[in-house]
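Undergrad: Fold the following.
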Amino acid sequence: MTALVTLPVLLPMLGAAITVVGSRSALLQRVVGVVVLAAVAGLAVVLLVLADSRGPIVAELGGWAAPVGIALVADRVSALLLLVSTLVTLAVLIYAIDQRIADYGRATTSTTFHPMYLMLCAGVSLAYLTGDLFTLFVAFEVMLTASYVLITRRTGASRIRAGMTYVTVSLMSSLLFLTAVAMVYAATGTVNLADLAGRVEQLPPGLRGVLALMLLVVFGIKAAIVPLHFWLPDSYPNAPGPVAALFAGLLTKVSFYAMLRTQTLVAPRDEPWTLLLVLAVATMLVGAMGAVAQNDINRLLSFLLVSHIGFMLFGLAVFSAAGVGGAALYAAHHITVLATLFLVSGLITRHTGTVALDQMGGMLRSSPGLAVLFAIPAMTLAGIPPTAGFVAKFALLQAGAAAGVATAAVAGVVVLASLLTLFALVRVWVRVFWGEPKPALPDADPTDEAVVGTARTARPMYAATAGLVAVSLAIAAFAGPLSAVTGRAGTDLLAREPYRVAVLGEGAP
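TA: Purely as a prediction, here's the structure:
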């Protein structure tokens, strides 16, 4: 069973190598990408079932036992997020292939898109499964290196500027991450997360606080929490539609997962973390108010992405089993819903030829199916009952109310941010779908990528988007079992002992 933990990392790497060797065959690259991601999704299901029934599953790489060797660990929260993330990457890949972003519409496929896409997926899997802080740094570098290629594949002043911003901020955060790893190792003599959970307790409180704050800043930049969010609304809207959907769905949530894992293992607390509560409030409100002010649909969604990172921060800041479990459930829902909304935005832009909301209108009559595909994730993100967003927010509100007066007040901000989210998405609905229909712009060049200005949208793009909507609905339908799983995950994360015993064995110091 332990070999299963390595396959979600190894299969995408092997697939990337095959797509490089077979770069002359577009069909081969597409089939390999879809088959590999489908296989990883199946493995994630198995890992989730096993982790929930038997506890964390550990693979010791190279035969070296932890904490000396590198360990891959699949527990409830990592397996759940791996499953949801893989389903998103599979749907986005199908969408990207059909949109021709993978090969720019040429007869020969691009030699970079599929290998980089699969390497990014390998980095995501490694980030979820690693039990080692330095290997987590390596996973982020694998993800970011692949993302640099994906976000800068097309030229143009706006895209070059956005790519430069993204690359510069990412490199700066990576430098800080490496510095934080060095500080942790210098203070404790280990970078194994399970081993750290025992050793940090022996450090002076001031030093523990410095290490926790350093890791918070590192992952806060990558997760785009306020005031470290400035790069995201300028970067994601300028990326190709499927790439923006992939980044919105995965990268910030992987960063939040790293924050969740490190803060609960390395810097546990017995009461709510005031600093993180303040950051959660600022992130929720700044993101939501920024979204209300936007006319560009992709920038609006980018600000909503920032806002809802604050919801997850709130669950972590509560530092209770209910809060941490609610944050994990919210992350799983958020991965799906944001990726879906960015894919829908790509479909809308493809029909209208513009990203400006004030130049759209009447699509309810011309594209009623697209209206449905937008309405469901929009209601989910706003938290309208009985969607997955409502279930996750209700779990966070319950955790906040149980934690005390201060966190109950922050829970009120959760409601306010949800109302602002609803207002922003209603503006999109009114601008895009109501009013008189506007004629679709012609497809000037059928061989081009054709991301905008064409009424001809192939069915697989709709099918991929509808598939993610179905995943979101499934999260709502199985909210009871999923809430139970994330609740148990929250208990384990705060207890820390099940994780330490699984990695280090019984009697670990």
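
Undergrad: For the rest of this, base every contact and every neighbour count on C-alpha atoms.
TA: Will do.

Undergrad: All the helices of the stretch 101-250 of the chain, in order from the start?
TA: 113-129, 133-151, 157-188, 193-199, 205-223, 232-235, 241-266 (DSSP state H, counting those that start in this stretch).

Undergrad: Which parts of the fifth one count as buried, going by neighbours?
TA: When burial is assessed from 16 or more other Cα atoms under 10 Å, helix 205-223 yields the following buried residues: 208, 211-223.

Undergrad: Just the closest of these to L80, please.
TA: A223 (18.9 Å; Cα to Cα).

Undergrad: let's see this one next to it:
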Amino acid sequence: MAASSTTHAVDHALAWVMEPATAGQWLTISPVALCLTTGAVLMMVRHTTRLHAAIAIVSLAILVLLESLLLLHVAETGPVTMMMGRWLPPFGIAFTVDLTGALFALSSGIVALAGGIYAVADINQSARRYGFFPFLMVLMAGVTGAFLTGDIFNLYVWFEVLLISSFGLLILGSEREQIDGALKYSILNLIGTTLFLIAVGYLYAIFGTLNMADIARKAGEMRDTAPLMTLSALFILAFSMKAAAFPVNFWLPASYHTPRVVVSALFAGLLTKVGVYALLRIMVMLFPVEREALSLLIGIAAALTMITGALGAIAQSDIRRMLGYIVISGIGYMLAGASMGGVAGLSPAIFYGLHSIVLMTALYFVAGQAAAVGGSFNLRGLAGIWKSSPLLAFITLALFFAGAGLPPFSGFWPKAMLVKGAIDIGAWWLAASILIAGFLTTIAFGRVFLLAYWRPAETAVAVSEETPPKPAGWPAWAPIIGLTALVVWFGLFPQPLLELTQQAGLGLADPTAYLNSVFPQGGAQ
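TA: This next block holds a predicted model:
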């Protein structure tokens, strides 16, 4: 007797996304895929290091193009989601991109391209053999993935990716000072990463999902029964350590001055911004009620971060250490916007983050050029740069004005918006902190310019320190001029970026479009 069989129709639409992915959806993952693929290719040709710079620069140029197309697509159509493995949300891993993520990804790609070009002059053959360019591409995979992911555990994974690559970049050269800086950097960041992982595990135990859009939908229903305030406090502490906010910021000035100039520049431009971005994404979009309850605490941390960072900058004699404290002070402005909430606070916070990514990278580049021209990173050994390199002095002055928040440069607009937003909600103490920090930052920059650039060259003294970078040609000047042009352009013509950041702030404050991108038909609850 023949065995009989029965067949059952399976409705795959209950588990899978049945529609083919659109070109816009492929754009959400293409930047990360490009970075990882390029890093793998560079490892395959690791014995032919003369090819590394060309391969990496071409790849980074393509990365900027892809992220530009992604920003245009998101600005035109709204947030876009790509589900890995075709699984329906919230079960599959989501890449979800809104204006905030697209803006940060593009600005990061631009400074990475500038860093790749600058590295042609700054990274010697030994550092190339140790893997500078593969590490750079993996770093950008982590940074870009953090900005584009829609899954909170994968946000943690991308943090780990960028941290692992940053460890490698930090110790290129294996000098004693680098090892010491890397030890402090790694220990404090590992503590922050552990807190982040604990918070993610706690979150999963509460919600049973890791999809950000799904968490945002469920948070309102569980607010009365789940310990969301405790969870929010854990996330704030973890991301504050990542972002180098007061009082957990002491690891940054102890490490950022130790690696090569291009590495310091990329770290200053990118890594702390990922921490602040994650804080904005989770606290504003997922837990807005808890953010509001903790707004005073965040505002106090912001004020102390701004002022202590600026005071620390004034006290430094090494330009790189001074810039490390400027990075810390800048984080305070973004936290101030997060404490205010709403479009009035989020828009300038996003604007300042984009401005700081470009500005801090450019400032470290000009610090490297100043050391190459003057023969030292120490202010006692630097003098007379105004006469020896007028172009460098002019560019440095423009960047200093932007960093101090003086018109007509890009730093003026977000600070003015933050002051207005703080006054509008009656937080006069926060507005005063922003103004005081700006004044102290102006003093710090003015001190550097007067001593290193304006002071007569014969007044410099010999300083025993590590060998400064050698004077470089177009590979160093091209990214410096390009990034400075962006700072000046968005200062003189801020309206397009203002409009984009206002839309981005609105998208964070009201994530309806973000949720609809992930769950277009409502999805599973």
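
Undergrad: Drop the TM-score for these two in here.
TA: After superposition, the two chains reach a TM-score (TM-score structural alignment, normalised by the length of structure 1) of 0.94; 495 aligned residues with a Cα RMSD of 1.9 Å.

Undergrad: and the buried residues of helix 205-223 of structure 1 as TSV, adding distance to Y104 of structure 1?
TA: Listed next are the buried residues of helix 205-223 of structure 1 as TSV, based on distance: Cα to Cα, whole Å:
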residue	distance to Y104 of structure 1
R208	50
L211	45
A212	44
L213	43
M214	41
L215	39
L216	39
V217	38
V218	35
F219	34
G220	34
I221	32
K222	29
A223	30
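
Undergrad: give me the number of residues near the residue mapped onto V274 of structure 2 from structure 1?
TA: Under the alignment (TM-score structural alignment), V274 of structure 2 pairs with V254 in structure 1. Applying the criterion other Cα atoms under 10 Å, we find 26 residues in the vicinity of V254 of structure 1.

Undergrad: Could you do the one 10 residues further on as well?
TA: Neighbours of T264 of structure 1 under the rule other Cα under 10 Å: 22.

Undergrad: list the contacts for it?
TA: Listed by Cα atoms under 8 Å, 6 or more residues apart in numbering, the contact set of T264 of structure 1 reads 493-494, 496.

Undergrad: with the buried residues of helix 205-223 of structure 1 in mind, which one is nearest to V20 of structure 1?
TA: K222 (28.8 Å).

Undergrad: That closest one -> structure 2?
TA: Match for K222 of structure 1 (TM-score structural alignment): K242.

Undergrad: surely its match meets I191?
TA: No. Contact criterion Cα atoms under 8 Å: K242 of structure 2 and I191 do not qualify, at 9.6 Å.

Undergrad: any idea how far S108 of structure 2 is from the aligned partner of H333 of structure 1 in structure 2?
TA: Under the alignment (TM-score structural alignment), H333 of structure 1 pairs with H355 in structure 2. Distance, H355 of structure 2 to S108 of structure 2, by Cα to Cα, to the nearest Å: 11 Å.

Undergrad: The two: which is more packed in?
TA: Ranked by neighbour count (other Cα under 10 Å), H355 of structure 2 and S108 place S108 first, with 28 against 24.

Undergrad: The spatially closest residue to the more buried one that is not a sequence neighbour: what's it in contact with?
TA: Leaving aside its sequence neighbours, S108 of structure 2 sits nearest to L270 (Cα to Cα, 6 or more residues apart in numbering; 6.5 Å). Counting by Cα under 8 Å, 6+ apart, L270 of structure 2 touches 108, 143, 357.

Undergrad: Put together CSV for those residues, with distance to W26 of structure 2 on each row.
TA: Output for the contacts of L270 of structure 2, formatted as CSV (distance: Cα to Cα, whole Å):
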residue, distance to W26 of structure 2
S108, 19
V143, 18
I357, 26
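
Undergrad: next structured bit after the strand or helix carrying the match of H333 of structure 1?
TA: Secondary structure from DSSP states H and E places H355 of structure 2 in helix 342-374. Following helix 342-374 of structure 2 in sequence order, the next helix or strand is helix 385-388 (DSSP H and E).

Undergrad: Could you tell me where that following helix falls in structure 1?
TA: So in structure 1, the equivalent range for helix 385-388 of structure 2 is 363-366, judged by TM-score structural alignment.

Undergrad: ok now do G33 of structure 1, which residues does it touch?
TA: G33 of structure 1 touches 15, 93, 114, 118, counting by Cα under 8 Å, 6+ apart.

Undergrad: which of these are also in contact in structure 2?
TA: Using both residues aligned by TM-score structural alignment, their matches' Cα atoms under 8 Å, structure 2 keeps these contacts from those: 15, 93, 114, 118.

Undergrad: What's the local residue count around the counterpart of the last one in structure 2?
TA: Using TM-score structural alignment to pair residues, one finds that L118 of structure 1 aligns to M137 in structure 2. For M137 of structure 2, the tally of surrounding residues (other Cα under 10 Å) stands at 28.

Undergrad: Please report how far M137 of structure 2 lies from I164 of structure 2.
TA: Counting by Cα to Cα - M137 of structure 2 and I164 of structure 2 are separated by 12 Å.

Undergrad: And what about V461 of structure 2, helix, strand or coil?
TA: coil (DSSP: H, G, I helix; E, B strand; the rest coil).

Undergrad: distance of it from I314 of structure 2?
TA: V461 of structure 2 is 20 Å from I314 of structure 2, by Cα to Cα.

Undergrad: Nearest to the spatial middle of structure 2, which residue is it?
TA: Centroid check for structure 2 by Cα atoms, centre = their mean gives K273 as the closest residue, at 2.8 Å.

Undergrad: Tell me if I'm right that V9 of structure 1 and L126 touch.
TA: Yes. Proximity of V9 of structure 1 to L126 meets the contact threshold set by Cα under 8 Å, at 5.8 Å.

Undergrad: more crowded one of those two?
TA: L126 (27 against 24).

Undergrad: contacting residues around that one?
TA: 8-9, 72, 136, 139.
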